[in-house]
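> Need coordinates for the following:
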Amino acid sequence: MNIVFVLFDNVTQLDFTGPVQVLSRLPGAHIHVVTKDGKAATTDCGFSILPRSGFTQCPPADIICVPGGHGVRDAIADETIVNFVRTQAKSAQYVTSVCTGAFILGAADLLQGKQATCHWAYTQLLPLFGAIHQSARVVRDGNLITAGGVTSGIDFAFELIAAISGDDVARSIQLALEYDPSPPFQSGSLAVASDEIVANLRARVYQKAAADMESAIRDLI
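Predicted coordinates for the structure are as follows:
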């Protein structure tokens, strides 16, 4: 099973490294990490990721996964990236995204009329691509699976493994990776974070980030 991860500059590394670590354990998985030209993709953590190949050397995907990051603003305007995702999605068994990677799926016309999610700070932008936001950590609509922000990609990967190979395989991989979250704080979602923390984070980071993303999307539509 060919699992293709599409990377681009300024990608959020955990959007990619979380699900790829899990999905690489799927029986029969062949991981293909690709960038447009086969060159390394920069991340939001100060290091780069060396892909397996460029788009032209990539086989047809059984599963295609598009992570997010601030680089999405440029990626949705890159016809080579968008066309690659659109073409790969036509024959893929599952089309997936993590965080704002959903907007690349949207640019490829893959969200129209679909239930979907993304990072909480950007969910109001999903309707710009014709998507219907569903408030959940992982949302499945047919063969489309979208995950919320960053760490949600790990949960999505386990759900996908269960759908393909069964719950016991997913449970075994979960144990092998010792995925047993017990965060020190209850502040990981809008449902539990304090109003003050949400307001401060929006003002400090996400008001501008969401406005910039909206501007980039509106330039396309």
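
> CA only for contacts and neighbour counts going forward, please
Noted.

> ok so residue 95 is a strand residue?
Yes: secondary structure of residue 95 (DSSP: H, G, I helix; E, B strand; the rest coil): part of a strand.

> What is the neighbour count of it?
26 (other CA atoms under 10 Å).

> How about the contacts made by it?
Residue 95 sits next to 63, 64, 65, 89, 143, 144, 145 when contact means CA atoms under 8 Å, 6 or more residues apart in numbering.

> let's go with 10 Å and repeat that
Residue 95 sits next to 4, 61-66, 85-86, 88-89, 105, 110, 140, 142-146 when contact means CA atoms under 10 Å, 6 or more residues apart in numbering.

> I'd like to know how far it sits from residue 12.
The gap separating residue 95 from residue 12 is 19 Å, by CA to CA, to the nearest Å.

> Could you do residue 34 as well?
On the measure of CA to CA, residue 34 and residue 12 end up 15 Å apart.

> Spatially nearest residue to residue 18 (excluding sequence neighbours)?
Of all residues not flanking residue 18 in the chain, residue 154 sits nearest, at 5.1 Å (CA to CA, 6 or more residues apart in numbering).

> who are the neighbours in contact with that neighbour?
Residue 154 neighbours (CA under 10 Å, 6+ apart): 14-23, 98, 138, 147, 174, 179.

> cutoff 7 Å now
18, 19, 22 (CA atoms under 7 Å, 6 or more residues apart in numbering).

> Residue 39 now?
Shown in contact with residue 39 (CA under 7 Å, 6+ apart): 50, 51.

> Now show me the structure for the sequence below, then we'll compare the two:
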Amino acid sequence: MTRVDVLVFDGVDDLDVVAPYEVLDLAKRMGAGISAAVVALDGDGVTTQGGLRLGTTAKWAPDGATVLLVPGGGYAAKDGAGVHAELRSGALPEALRAAIRPDQVFASVCTGAFLLAAAGLVSGRPCTTHHRAAADLERAGGRYRAERVVDDGDLVTSGGITSGLDLGLHLVERFAGAEYATSVAKALEYERRTA
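This is a model prediction of the structure:
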């Protein structure tokens, strides 16, 4: 069973979490051998950028996850909850750094790439984020590509917000096959995009 843990934090973007989670959960219900969980470092729920209270579905246990998926959120506002607050705290990047192991895959949606960068995971590697943060990602050490999903083996990043759907479908295809990804996209009435 492939397990994808979506790591949430206060100020996370709602769709960055829900889009890939919905794709992965639907794949599970179709029998794809994939499961998804929403986790937080402290195990508690979080408040999203949109003000929704989001609970967790599992405890933070990165050694049991095949993929650690980090959403973005709140990047445009430098203060308040969101990616910048997590960067200042350092706890989430440190937890990601501690989770590195040979078979661990790290993924991000949108500005979640900056949390992976702070953990030392994007340096010199092809990756993507929201197009408005592309220059910042390059300053953080990544080699920005203007694509919806960039797969560099143990690092899989996706662009802004709705590209989380494409990331979820990419992970389904990678771990369960193209037929499942096609079936999920059809059920969601979503046309996959690459650019």
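
> still on that earlier bit, give the aligned equivalent of the residue nearest to residue 18 of structure 1 in structure 2.
Aligning on TM-score structural alignment places residue 154 of structure 1 opposite residue 165 in structure 2.

> Buried residues, the helix or strand containing its match. List them.
Element membership of residue 165 of structure 2, judged by DSSP states H and E, is helix 163-176. Using 16 or more other CA atoms under 10 Å as the burial criterion, the residues of helix 163-176 of structure 2 that qualify are 163-173, 175-176.

> returning to what we had before: quick check on the contacts of residue 95 of structure 1: which are buried?
Applying 16+ other CA under 10 Å to those flags 4, 61-66, 85-86, 88-89, 105, 110, 140, 144-146 as buried.

> Okay, the residue nearest to residue 18 of structure 1 and residue 103 of structure 1: tell me how far apart.
Distance, residue 154 of structure 1 to residue 103 of structure 1, by CA to CA: 19 Å.

> Over to residue 81 of structure 1?
Counting by CA to CA - residue 81 of structure 1 and residue 103 of structure 1 are separated by 12 Å.

> just to revisit the earlier point, now, the contacts of residue 95 of structure 1 that are in strands?
4, 63, 64, 65, 66, 140, 144, 145, 146 (DSSP state E).

> Looking at these, spot the one nearest residue 46 of structure 1.
residue 66 (20.0 Å; CA to CA).

> And the closest one? What does it align with in structure 2?
That one, residue 66 of structure 1, aligns with residue 70 by TM-score structural alignment.

> what sits against that match?
6, 7, 107, 108, 109, 112.

> For the residue of structure 1 most remote from its centre, which three-state class applies?
Note on structure 1: the largest C-alpha distance from the chain mean falls to residue 196, namely 27.6 Å (CA atoms, centre = their mean). At residue 196 of structure 1 the chain is in helix, as set by three-state DSSP.

> Give me the neighbour count for residue 187 of structure 2.
Neighbour count of residue 187 of structure 2, defined by other CA under 10 Å: 12.

> The one 5 residues further on now?
Residue crowding around residue 192 of structure 2 was assessed by other CA under 10 Å; the count is 17.

> What separation do you get for the nearest residue to it once chain neighbours are set aside and residue 120 of structure 2?
Leaving aside its chain neighbours, residue 192 of structure 2 sits nearest to residue 166 (6.0 Å; criterion: CA to CA, 6+ apart). Distance of residue 166 of structure 2 to residue 120 of structure 2, computed by CA to CA: 24 Å.

> Test my guess that residue 138 of structure 1 contacts residue 147.
Yes: using CA atoms under 7 Å, residue 138 of structure 1 is in contact with residue 147, at 4.5 Å.

> which one of those two has more residues nearby?
Higher neighbour count among residue 138 of structure 1 and residue 147: residue 147, with 30 against 23, using other CA under 10 Å.
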